[in-house]
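# Just need the structure, nothing else, for what follows:
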Amino acid sequence: MRTVLQMLGAWLAALALLHAAPAAAHKPSDSYLAVQVADGRVTGQWDIALRDLDFAIGLDADGNGEITWGELRARHGDIAAYALARLAVQGDGVACPLQADGPQQVDNHTDGAYTVLRFSAACPAPPQQLQMTYSLFADIDPQHRGLLRLDAQGSTRTAIFSPENAAQRFDLAAPDAWVQFRDYVVEGVWHIWIGFDHILFLVSLLLPGVLVWQLARWQPVRSFRTAFVDVLKIVTAFTVAHSITLSLATLGLVALPSRLVESAIAASVVLAALNNVRPLFQGRRWTVAFVFGLNHGFGFASVLADLGLPQGALVLALVGFNIGVELGQLAIVAVFLPLAFALRRTVFYRRVVLLGGSLLIAALAAVWFAERAFDMTILGF
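Sure, this is the predicted structure:
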């Protein structure tokens, strides 16, 4: 208990050292589509990251590394043309031409500034079924995703567009709550798989799971059961911790600035990796997973905040996302643990995988911490 309290104190002290201003959250490229179908009209708002648009069409005219309001306003027509050419809408199988509406706007998400593009779709008749085809940045960033929130018939549904799932069809009748649940499970799995900092934190805790620290050195465990129980404690502690803070943040009971959250996540990866080099919490790594898992939950919550939650199925969506995160973690463990156990007696595993891998993870996470805490760009991802 004393160790846990010390870790909590250190974590809170580290957060207190950071300025509370927002900063880039260093998450993968996403855009946010909010589409409404009401009174036979289809309207929408599309939030697209300025950093992504700058890479695609060039917004920084003077090349000084900053996108000014004047530079952005001057390219409003180009932005609208570029984006709307990569989104197609059909109502009941008939094309609905898109047009940009309203002036240029900018909004801030958890990972920086986004342009706000308002548009409308001219469907010839009130649609009963909507088909959307999304190809934004598909030619330059295969990891990019479009996160859709569709409001129709007084209900909200969500979807994720990707190069593999670019065209999707939606019946505009009230959606099945279990379909929404499934969508959020998929989103949870996807988020943990593309959340490099979350994965590296988990891997840092798993690397010594097939070893034990004895006589000032790492020794292989004797049985798979021992390794499995150790890993089970770690994954369970991490899951319980991030579930607590994810729920609190999503329900609006607790809120922390993105800069603090993302910086602390990077710091947790550094500490977890360095613990493999010089163990301080050997046999108690589950406490590390729990304490720092609390902060990772706030990171997960930022994804749900940007995606939007259906108010009519709030709890179901929250549970679905959490289950998805857990399934994503278990898939990683299922691949990692048997391989690590098979290699645990080799010098290669202890020297290259454990020691070398941990040092590499710590170095990478230290760079992330510097970028997030001091609002600077070194690696850019």
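
# use CA for all of it now, contacts and neighbours both
Will do.

# got the contact list for A34?
Applying Cα atoms under 8 Å, 6 or more residues apart in numbering to A34 gives the contacts G44, Q45, W46, L148, R149, L150, D151.

# three-state assignment of it?
Under DSSP: H, G, I helix; E, B strand; the rest coil, the three-state class of A34 is strand.

# Check the gap between V212 and L360 for me.
21 Å (Cα to Cα, to the nearest Å).

# whoops, S204 was the one
The value you get for S204 to L360, if Cα to Cα is used, is 11 Å.

# who has more neighbours, those two?
S204 (26 against 16; other Cα atoms under 10 Å).

# The host helix or strand of the more buried one: what's the following helix or strand?
If you go by DSSP states H and E, S204 is part of helix 196-206. Per DSSP H and E, the first helix or strand lying C-terminal to helix 196-206 is strand 211-214.

# before we go on, could you also do this sequence so I can check it against the first one:
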Amino acid sequence: MSFISWGRHTSVPDKSLFFLLCMAVLMLFSPEGFAHAVAEGDKGYIQEISGVHLIAFTYLGAKHMVTGYDHILFLFGVIFFLYKLRHVAVYVSLFAIGHSTTLLLGVFFNIGINSYIIDAIIGLSVVYKALDNLGAFQRWFGFQPNTKWATLIFGFCHGFGLSTKIIEYDISPDGLVPNLLAFNVGVEIGQLLALGGILILMGYWRRLPGFWTHAYTANVAMMSAGFMLIGFQLTGLFVN
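You can find the predicted model right below:
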């Protein structure tokens, strides 16, 4: 795995940074940007049905992950400097184990966390990964955090974010376990779809001559998006 330091490149393309920051702002100001959740139509469907609906919950899980910009941003940061598929598989598996565990246990045992707090922590995970990619921890503190443990721990946090949303919608206990398993399978399918798209784009991007300069820019933009998400969630926490 390779990391870039803060001072490796001092020339950052302003237009590229502006474009990436605009993309981050657009994501965060989307209809669900204030607190990413299951869409209102899907929320009504979840509340109304009972019994086992494996296909429906698989679809909902995949949809939630593919449209979950906060999860995708973290996943993007995790694989940013992973060049070998076996390394990608290890880190993505750790993330999947983390969010699958807390998603299933959180809903089954009704362990809810304030949605603003957990979404702020998810935003923090994005900031952490961007700083990690920029080599900030080595530069500031002289040590490198264990990236595998961090991926697993933040995976737990992302899973609690998912479980908290589902608990808020008061899902029927009839067929709860198979529906939850189907939802989790859908989340993993959505993650694989998102991962495939990211790897294709990254494979092309890494062949471009300006990749390293743009890599710095992308991680600064990702960090900014994470801070914005944290700010929105903390504002919502105190306002509401």
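
# List the TM-score for the superposed pair.
TM-score of the superposed chains, computed with TM-score structural alignment, normalised by the length of the second structure, equals 0.74; 201 aligned residues with a Cα RMSD of 2.7 Å.

# so the helix holding S204 of the first structure corresponds to what in the second structure?
Mapped onto the second structure using TM-score structural alignment, helix 196-206 of the first structure covers residues 69-79.

# Stretch 236-244 of the first structure too?
Residue span in the second structure matched to stretch 236-244 of the first structure, by TM-score structural alignment: 93-101.

# residues of that stretch that come out buried?
Buried residues in stretch 93-101 of the second structure, defined by neighbour count with 16 or more other Cα atoms under 10 Å: L94, F95, A96, I97, G98, H99, S100.

# Nearest to F232 of the second structure among those?
Comparing these against F232 of the second structure with Cα to Cα picks out H99 as the nearest, at 22.6 Å.

# Touching, the closest one and F160? I think so.
Yes - with contact defined as Cα atoms under 8 Å, H99 of the second structure reaches F160; the gap is 7.1 Å.

# Quick check: which element contains the residue mapped onto N322 of the first structure from the second structure?
Taking TM-score structural alignment, the alignment pairs N322 of the first structure with N184 from the second structure. Counting by DSSP H and E, the element that carries N184 of the second structure is helix 176-205.

# Likewise for A249 of the first structure?
Assessed by DSSP H and E, A249 of the first structure sits inside helix 224-250.

# Which stretch of the second structure is whichever helix or strand comes after that helix matched to in the alignment?
Following helix 224-250 of the first structure in sequence order, the next helix or strand is helix 258-277 (DSSP H and E). Taken onto the second structure by TM-score structural alignment, helix 258-277 of the first structure occupies residues 115-134 there.

# try stretch 361-373 of the first structure
Counting by TM-score structural alignment, stretch 361-373 of the first structure sits on residues 222-234 of the second structure.

# For the nearest residue to S358 of the first structure once chain neighbours are set aside, the count of nearby residues, please.
Excluding its sequence neighbours, the residue lying closest to S358 of the first structure (Cα to Cα, 6 or more residues apart in numbering) is A273, at 4.8 Å. Neighbour count for A273 of the first structure, taken as other Cα under 10 Å: 29.

# Spatially central residue in the second structure, please.
H71 (1.4 Å; Cα atoms, centre = their mean).

# who's in contact with that residue?
M65, I122, H158.

# List the contacts of the strand or helix carrying the first one.
This means M65 of the second structure. Taking DSSP H and E as the definition, one finds M65 of the second structure inside helix 54-67. With contact meaning Cα under 8 Å, 6+ apart, helix 54-67 of the second structure is reached by 37-38, 42, 71-72, 178-180, 182-191, 193-194.

# one more time with 6 Å
The contact list for helix 54-67 of the second structure, computed with Cα atoms under 6 Å, 6 or more residues apart in numbering, reads N179, A182, F183, G186, V187, I189, G190.

# measure F181 of the first structure to D230 of the first structure for me?
Distance from F181 of the first structure to D230 of the first structure, by Cα to Cα: 31 Å.

# more crowded one of the two?
Each of F181 of the first structure and D230 has its neighbours counted (other Cα under 10 Å); F181 has more, 24 against 20.

# how about that one, what's its match in the second structure?
In the second structure, F181 of the first structure lands on L54 (TM-score structural alignment).

# tell me the contacts of I113 of the second structure?
I113 of the second structure makes no contacts at all, as judged by Cα under 6 Å, 6+ apart.

# Try it again at 7 Å.
I113 of the second structure makes contacts with T164, as judged by Cα atoms under 7 Å, 6 or more residues apart in numbering.

# helices and strands around the helix holding A249 of the first structure, which ones?
Counting by 3 or more Cα pairs under 7 Å, 6 or more residues apart in numbering; DSSP states H and E, the packing neighbours recorded for helix 224-250 of the first structure are helix 285-307, helix 314-343.

# Please repeat the previous calculation with a cut-off of 6 Å.
helix 285-307 (3 or more Cα pairs under 6 Å, 6 or more residues apart in numbering; DSSP states H and E).

# contact partners of the helix it packs on?
When contacts are defined by Cα under 6 Å, 6+ apart, helix 285-307 of the first structure is touched by residues K233, I234, A237, F238, A241, H242, T245, L246, T250.

# circling back to that earlier point, just give me the mean distance for the match of stretch 361-373 of the first structure relative to the first structure.
Per the superposition on the first structure, stretch 222-234 of the second structure and its aligned residues are separated by 1.1 Å on average (mean Cα distance after the TM-score superposition for the first structure).

# any idea how far that stretch is from the chain center?
On the basis of Cα atoms, centre = their mean, to the nearest Å, stretch 222-234 of the second structure sits 13 Å off its chain's mean C-alpha point.

# So for it, what gets flagged as buried?
So, applying 16+ other Cα under 10 Å, buried residues of stretch 222-234 of the second structure: M222, M223, S224, A225, G226, F227, M228, L229, I230, F232, Q233, L234.

# closest to I118 of the second structure among the residues you listed?
So of those, ranked by how close each gets to I118 of the second structure (Cα to Cα), first place is Q233, at 8.7 Å.

# what's around the residue nearest to V78 of the second structure when sequence neighbours are not counted, how many residues?
Of all residues not flanking V78 of the second structure in the chain, K129 sits nearest, at 6.7 Å (Cα to Cα, 6+ apart). Using other Cα under 10 Å, K129 of the second structure has 27 neighbouring residues.

# next one: the one 10 residues further on
Around R139 of the second structure there are 13 other residues, counting by other Cα under 10 Å.

# Same check on the one 4 residues further on?
Burial of F143 of the second structure is recorded as 11 neighbouring residues (other Cα under 10 Å).

# From F137 of the second structure, how far off is it?
6 Å.

# now I46 of the second structure
42 Å.
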